[in-house]
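K.L.:
sequence unknown, structure follows:
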């Protein structure tokens, strides 16, 4: 059950990161979940585990990490298309 909550919370975090960066329309459900889960690891690694937590993820650092991840991935793949 914890695994399912992690996927749901990861998806919401990825969705928020996509909305903040204006790249959410290009991201699908799987991309949102991956951005949220990986972004959570990045954010918590850089900023720690402060603030409210849900499904074992600190929400604010996770969103910041997901925004960083979405921007970096967009920059890499945006350049590869040109």
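P.N.:
On my side now, so go ahead. Keep in mind that what you see is a predicted model, and the values were worked out from it rather than measured. Residues are numbered from 1 along each chain as shown.
K.L.:
please make it C-alpha for all contacts and neighbour counts, starting now.
P.N.:
OK.
K.L.:
what's the closest non-adjacent residue to residue 48?
P.N.:
residue 61 (7.1 Å; CA to CA, 6 or more residues apart in numbering).
K.L.:
what sits up against whatever helix or strand residue 42 lives in?
P.N.:
Using DSSP states H and E, residue 42 falls within helix 29-47. The contact list for helix 29-47 (CA atoms under 8 Å, 6 or more residues apart in numbering) reads 6-15, 17-18, 57-59, 61-70.
K.L.:
this is the other structure I want to compare:
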């Protein structure tokens, strides 16, 4: 249960940061922001293969998660999705 709450909270923070740093307006609700942040974290984890790494929070992992969420915004816009 705590893992789920942690994923939702970190998804909200990462998604909000990605929306802030993405050039241009990104109109979406809180639910999509959370999903965007969780998806960005998963994308960054797959690319960086952090599953083998250590536990805890590190700056590089947070930055990679925000960049992953920004990439998801870009891909969604290119595919014509209304985020």
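P.N.:
That came through fine. The shown structure was predicted, so the numbers you read here are calculated from the model rather than taken from an experiment.
K.L.:
re earlier: quick one: the helix holding residue 42 of the first structure to the second structure mean distance?
P.N.:
Average distance, helix 29-47 of the first structure versus aligned residues of the second structure after superposition (mean CA distance after the TM-score superposition for the first structure): 0.9 Å.
K.L.:
just the buried positions in stretch 17-27 of the first structure, please.
P.N.:
Using 16 or more other CA atoms under 10 Å as the burial criterion, the residues of stretch 17-27 of the first structure that qualify are 17, 18, 24.
K.L.:
and if you look at stretch 72-83 of the second structure?
P.N.:
Within stretch 72-83 of the second structure, the residues scored as buried using 16+ other CA under 10 Å are 72, 73.
K.L.:
any idea how far that stretch is from the chain center?
P.N.:
Relative to its chain's centre, stretch 72-83 of the second structure lies at 14 Å (CA atoms, centre = their mean, to the nearest Å).
K.L.:
what sits up against that stretch?
P.N.:
With contacts defined as CA under 8 Å, 6+ apart, stretch 72-83 of the second structure is touched by 26, 27, 28, 32, 36, 39, 40.
K.L.:
same thing but at 7 Å, please
P.N.:
Taking contacts as CA atoms under 7 Å, 6 or more residues apart in numbering, the residues outside stretch 72-83 of the second structure that touch it are 27, 28, 40.
K.L.:
hmm, back to that, what does the next helix-or-strand element following the helix holding residue 42 of the first structure contact?
P.N.:
With elements assigned by DSSP H and E, the helix or strand that comes after helix 29-47 of the first structure is strand 53-54. Outside strand 53-54 of the first structure, the residues that touch it by CA under 7 Å, 6+ apart are residue 59.
K.L.:
having no further points to raise, I will conclude here.
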